[in-house]
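Trainee: sequence unknown, structure follows:
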């Protein structure tokens, strides 16, 4: 696959799935814009991308509307277009209904509201390039997990948002989601979950295949969906979960 002269905007790009997606697109000649909150990690990923092509790092908090606007403004100022939008940024947090609304607001503001706003700002440019949108959702959108009700809700909404985009933006723009199961990243560590370093290994062991998914496998799916090879695919969710939803 060749993404020469294509501009790919990746949120949550400072580590994990987002970082790997940015690196793999850069290896396929794409110009990448990487968005994240951790500037040090962001710059390290940008350096890896620049070993293969052009990259631009944008430090931004996507729960801040002005910073979301700045992400699009910097992308257009630097590269003049957007061909692929990868909505990957998100948070996970254990929640309980009796603990009130605060965690709900935090999760939905990051996992859904910021995605909606960024996408709305990017859409005019995606229409011009006949580009596509890839939302990184989760297998939890399809099955409830204990103490994760709000996170599951946010990802179920992400899947429906993906379908709505596919309907609204056809035939100019394609929209699909990737729904991973356990992926070995530091997401749970960042969430402050006790034992986060081993938690994903436990989830991986519980899958039918007995393992976590590698970040590169998610990146490979994103490359495929953004390519001409997937020209007939829109409004679909692609589960990569090692069979955990079947248990």
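Mentor: Done, it's in. Note that the structure is predicted; figures quoted are calculated from it, not measured. Numbering: from 1, shown residues only.

Trainee: drop to CA atoms for contacts and neighbour counts, all remaining ones
Mentor: Will do.

Trainee: mind listing residues that contact the longest helix along the chain?
Mentor: For the chain, the longest helix by residue count, based on DSSP state H, is helix 149-169. For helix 149-169, the surrounding residues in contact (CA atoms under 8 Å, 6 or more residues apart in numbering) are 92-96, 104, 107-108, 111-112, 127, 135, 137-138, 140-145, 173-177, 234-237.

Trainee: pretty sure residue 20 sits in a strand.
Mentor: No: Residue 20 sits outside any strand when classified using DSSP: H, G, I helix; E, B strand; the rest coil, being helix.

Trainee: that one against residue 215, yeah?
Mentor: Yes: using CA atoms under 8 Å, residue 20 is in contact with residue 215, at 6.2 Å.

Trainee: between those two, which one's more packed in?
Mentor: Remark: of residue 20 and residue 215, residue 20 carries more neighbours, 23 against 19, as counted by other CA atoms under 10 Å.

Trainee: please compare the first structure with the one that follows:
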């Protein structure tokens, strides 16, 4: 796989799956646009990426729930590179909330996990049509199963919506030669749980429990998800679109 002269936009690129995906794309000679809220972390990831092939990534600090920030991602990308070949909609978050917690958690999560994806994809589409590019959405197994050990109702809803978004946009853009796919990880060893409000100790304990529960005896690593994302974005996956790809160590089976 080679992405020389291909421009790849990755949201949520400052850590976890996004950072691992950025590093893997950099090894394949991609020109990267790294999007996130933590500029210090983005610079750390960018520095690692640049060492791979000497290609300096573009860093865009953005709050994806802010429409102007989302518009700025595309504007800066086109100003710097003049094209978009791959859009990886990876940014997302969860928080502990159920139906008794009112509408605020739902609105907050949907603003980033779904509305921002819709807007950014809409703005990137004309450029992806020109390049015959593709989109990879990072969803979750929470799209089609209840997370039994966490009260994550709004998060689960957002990911179910994202999967349907993937299928609908895949059909709409197929005639233009643009592919759209989804990667749905199960429990993945990132700072996701801590970002949702849990302590590091609680997070570590949760992963230990999940390690034992998984049929393959382990949780997913960010680098494994990155492998799948890069494959789907490559020409090797040229006949794959509208597909939901589960990577979960068998989590949905138990």
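Mentor: Arrived safely, thanks for sending. Keep in mind the model is a prediction, meaning the values are calculated, not measured.

Trainee: so what number do they get for TM-score?
Mentor: The TM-score (TM-score structural alignment, normalised by the length of structure 1) is 0.98; 247 aligned residues with a CA RMSD of 1.0 Å.

Trainee: the contacts of helix 149-169 of structure 1, buried ones only, as a ChimeraX selection?
Mentor: Of the contacts of helix 149-169 of structure 1, the buried ones go into a single ChimeraX selection, burial set by 16 or more other CA atoms under 10 Å:
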select :92,93,94,95,104,107,108,111,112,127,135,137,138,140,141,173,174,175,176,177,234,235,236,237
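
Trainee: so where do the strands sit in structure 1?
Mentor: 7-11, 31-36, 55-59, 84-87, 132-136, 174-180, 237-240 (DSSP state E).

Trainee: so for residue 190 of structure 1, which of these sits nearest?
Mentor: Residue 190 of structure 1 lies closest to strand 31-36 among the strands of structure 1, at 13.2 Å (CA to CA).

Trainee: and the closest one, what does it pack onto?
Mentor: Packing contacts for strand 31-36 of structure 1, counted by 3 or more CA pairs under 8 Å, 6 or more residues apart in numbering; DSSP states H and E, involve strand 7-11, helix 16-27, helix 39-50, strand 55-59, helix 65-79.

Trainee: let's see that with 6 Å instead.
Mentor: strand 7-11, strand 55-59 (3 or more CA pairs under 6 Å, 6 or more residues apart in numbering; DSSP states H and E).

Trainee: in structure 2, point out the residues matching it.
Mentor: Aligned by TM-score structural alignment, strand 31-36 of structure 1 falls on residues 31-36 of structure 2.

Trainee: relative to structure 1, what is the average displacement of the matching stretch?
Mentor: The superposed stretch 31-36 of structure 2 is, by mean CA distance after the TM-score superposition for structure 1, a mean 0.4 Å from where its aligned residues fall in structure 1.

Trainee: measure the residue nearest to the spatial centre of structure 1 to residue 222 of structure 1 for me?
Mentor: Centre of structure 1 computed as the mean C-alpha position; nearest residue by CA atoms, centre = their mean is residue 88, 1.5 Å away. Using CA to CA, to the nearest Å, we find residue 88 of structure 1 at a distance of 11 Å from residue 222 of structure 1.

Trainee: got it, and residue 212 of structure 1?
Mentor: Per CA to CA, residue 212 of structure 1 is found 18 Å from residue 222 of structure 1.

Trainee: residue furthest from the geometric center of structure 1?
Mentor: Ranked by distance from the centre of structure 1 (CA atoms, centre = their mean), the top residue is residue 98, with 29.6 Å.

Trainee: list the residues that contact residue 181 of structure 2.
Mentor: For residue 181 of structure 2, the contact set (CA atoms under 6 Å, 6 or more residues apart in numbering) comprises 136, 241, 242, 243.

Trainee: now structure 1: which of the residues you listed match?
Mentor: With both residues aligned by TM-score structural alignment, their matches' CA atoms under 6 Å, the contacts of those that structure 1 also has are 136, 241, 242, 243.

Trainee: skipping its backbone neighbours, what lies nearest residue 4 of structure 1 in space?
Mentor: Closest residue to residue 4 of structure 1 apart from its sequence neighbours, by CA to CA, 6 or more residues apart in numbering: residue 29 at 4.7 Å.

Trainee: state the number of residues packed around that neighbour.
Mentor: 19.

Trainee: from residue 22 of structure 1, how far out is it?
Mentor: Distance from residue 29 of structure 1 to residue 22 of structure 1, by CA to CA: 11 Å.

Trainee: pull up the aligned stretch in structure 1 for stretch 125-136 of structure 2.
Mentor: Taking TM-score structural alignment, stretch 125-136 of structure 2 hits residues 123-134 over in structure 1.

Trainee: now do stretch 96-109 of structure 2
Mentor: Taken onto structure 1 by TM-score structural alignment, stretch 96-109 of structure 2 occupies residues 94-107 there.

Trainee: what lines up with residue 80 of structure 2 in structure 1?
Mentor: Using TM-score structural alignment, the partner of residue 80 of structure 2 in structure 1 is residue 78.

Trainee: how much space between its match and residue 89 of structure 1?
Mentor: Distance from residue 78 of structure 1 to residue 89 of structure 1, counting by CA to CA: 21 Å.

Trainee: who's more crowded, the two?
Mentor: Between residue 78 of structure 1 and residue 89, residue 89 has the larger neighbour count (other CA under 10 Å), namely 25 against 12.

Trainee: the more buried one contacts residue 12, correct?
Mentor: Yes: counting by CA atoms under 6 Å, residue 12 is a contact partner of residue 89 of structure 1 at 3.9 Å.
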